[in-house]
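**Student:** Everything below, folded, please.
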Amino acid sequence: MIQFEEINENALLTDINLKDIHKEIPKLLKIKYLLDSSKEFNNNINGIIYGLHHRLFCATSVKYKDKMKIVIFLVDTGSVTTFISRKVLDAFGIYLSPNCSMEVQINGIKTTIMASHSNVKEISLLGMGFMITASVNLYIFSDNRSFCLNFLEPEDTVKKFIRKAESSKDYITSSEDANSEDDFREDSVNRINENQKRNHEKNINGLMM
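**Tutor:** Alright, predicted model coming up:
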């Protein structure tokens, strides 16, 4: 029988403290912590790589009923669920039991959230459920310690992907359906762009209904 070591969840964010959350990270993101907002975000989200363990932090709008605020999130690819900190919930006048969920809008997208666990109660976590539903692409730029959550892949990035895929041993295609290599590349890019646009619009429309 395989024995797994017990994980001490209280030690998972030892490199991040309240000063980081309330002052240092907002300063680097050029926002004010829990700032009221009159406009809902709905574009790509830029963030920073922060702390000893290279955490991904970003800020975007959270809307509940008629109230909207700018909230700082830690992008957590190890969590399906998106969690909102107790302080943020209090700012919206929300009480949420530990095992309950509810819906808010994050970056203009309806999202199911839960209250942050007691060991990370001051931190809001953006989970993979949100990113998959919203068709988000995550790009990390290690040179300047930043990243981008891209909600619709740029054509230039798709072209690079096609070129890289074509040179890979795992890339399998037939040129019989294309008049030339250039025609095939252009056709592939266009089809990927159109598919991504349709999927993105379908997800957004379905979530906003």
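
**Student:** can we go C-alpha only for contacts and neighbour counts from here?
**Tutor:** OK.

**Student:** Pull the residues that contact stretch 103-117.
**Tutor:** Residues outside stretch 103-117 that contact it (CA atoms under 8 Å, 6 or more residues apart in numbering): 40-43, 60-64, 81-86, 89, 96-102, 121-125, 130, 134, 204, 207-208.

**Student:** want to put them side by side, so please do this one too:
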Amino acid sequence: MSKNIIDEIDSILYPVQMFDLLLPDVHSKEIHEEISKKLNIKYLSNSLHTEVKYVRGIIFGPYFRIFISLPVQIKQEVKNVHFLIDTGSPTTFICEEVYESFKVTMLDSSVYRVHINNIPILAQLPPINSHFTDVNLLGTEFLKIFDAKLTMDFENEYVFLSFSSFNITTQNEFNSFNITTQNGEQKFFQLKYILGGIVGFGLFCLSLFFILKKKLH
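**Tutor:** Below is the predicted model of the structure:
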């Protein structure tokens, strides 16, 4: 591979620790208060679900930030975590405040394995010198790999996010159940039809026997 091609790839696939995003309007305070209120979900509260089919998000602030909330699981604990969807970042970042709420201490590594909406993923810590150290970013790689569908309605200021992979799995299970049920019902009715025929034929023979017996006497 030529040096020019390598340089071109390096210029595109820059190190994660070099990524930055200016967010003068969004910090931990806004996420805990205004954004949680608009989402109607308390930030870092315990979640009853590890996976959801779809979520409704919001368009927030003067810069029209897109926020959604998804269940995040670490070990056996699941919490509601608010994410800023950033189409300029392929990488997903989870801030230190989230790990602290799970009582997880980040030591030397800036990468941690978590489940976002029941999907295992390696999440990065925001770079220490970045401008979004207390914000979580949901990257496009996550959305692409798991066939997410993102709809944005700027007129009504809401966002709709669904996961096709989840729906397909659920639909397959549903279809499998229906096929099994239909096959079972079909076999039941076939057996019922056969038994009915045997009983009918037996009654016919019995009736014929009594008629012949009566004529003989």
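
**Student:** Where helices are concerned, which of the contacts of stretch 103-117 of the first structure count?
**Tutor:** Among the contacts of stretch 103-117 of the first structure, the ones falling in helices (DSSP state H) are Arg86, Leu89, Phe130, Ile204, Leu207, Met208.

**Student:** just the buried members of these?
**Tutor:** Buried members of those, counted by 16 or more other CA atoms under 10 Å: Arg86, Leu89, Phe130, Ile204.

**Student:** out of those, which one sits closest to Glu153 of the first structure?
**Tutor:** Closest to Glu153 of the first structure out of these is Ile204 (15.3 Å), distances taken as CA to CA.

**Student:** ok, now which ones touch that closest one?
**Tutor:** Taking CA under 8 Å, 6+ apart, we find Ile204 of the first structure in contact with Ile109, Ala134.

**Student:** run the last query once more with 10 Å
**Tutor:** Gly108, Ile109, Lys110, Thr133, Ala134, Ser135, Arg198 (CA atoms under 10 Å, 6 or more residues apart in numbering).

**Student:** So which residues of the first structure form strands?
**Tutor:** For the first structure, applying DSSP state E gives strands covering 45-50, 55-64, 67-75, 82-84, 101-106, 109-115, 124-126, 137-141, 146-150.

**Student:** Export these to CSV and append columns for distance to Lys23 of the first structure.
**Tutor:** Shown next, in CSV, are the strands of the first structure (distance: least, CA to CA, whole Å):
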stretch, distance to Lys23 of the first structure
strand 45-50, 13
strand 55-64, 13
strand 67-75, 11
strand 82-84, 18
strand 101-106, 22
strand 109-115, 22
strand 124-126, 15
strand 137-141, 23
strand 146-150, 18
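
**Student:** Would you tell me which one of these is buried the most?
**Tutor:** Among the strands of the first structure, strand 124-126 has the highest mean neighbour count (mean count of other CA atoms under 10 Å), at a mean of 27.

**Student:** so where is it in the second structure?
**Tutor:** Structural correspondence for strand 124-126 of the first structure: residues 136-138 of the second structure, per TM-score structural alignment.

**Student:** So which residues lie in contact with the matching stretch, not counting its own?
**Tutor:** Residues outside stretch 136-138 of the second structure that contact it (CA under 10 Å, 6+ apart): 21, 28, 31, 67-68, 70, 81-87, 89-98, 116, 123-126.

**Student:** change it to 7 Å
**Tutor:** Residues outside stretch 136-138 of the second structure that contact it (CA atoms under 7 Å, 6 or more residues apart in numbering): His82, Phe83, Leu84, Ile85, Asp86, Thr92, Phe93, Ile94, Cys95.

**Student:** would TSV of these with distance to Ser176 of the second structure be doable?
**Tutor:** Formatted as TSV, these follow (distance: CA to CA, whole Å):
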residue	distance to Ser176 of the second structure
His82	35
Phe83	35
Leu84	37
Ile85	35
Asp86	37
Thr92	34
Phe93	37
Ile94	37
Cys95	41
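
**Student:** No further questions, thank you.
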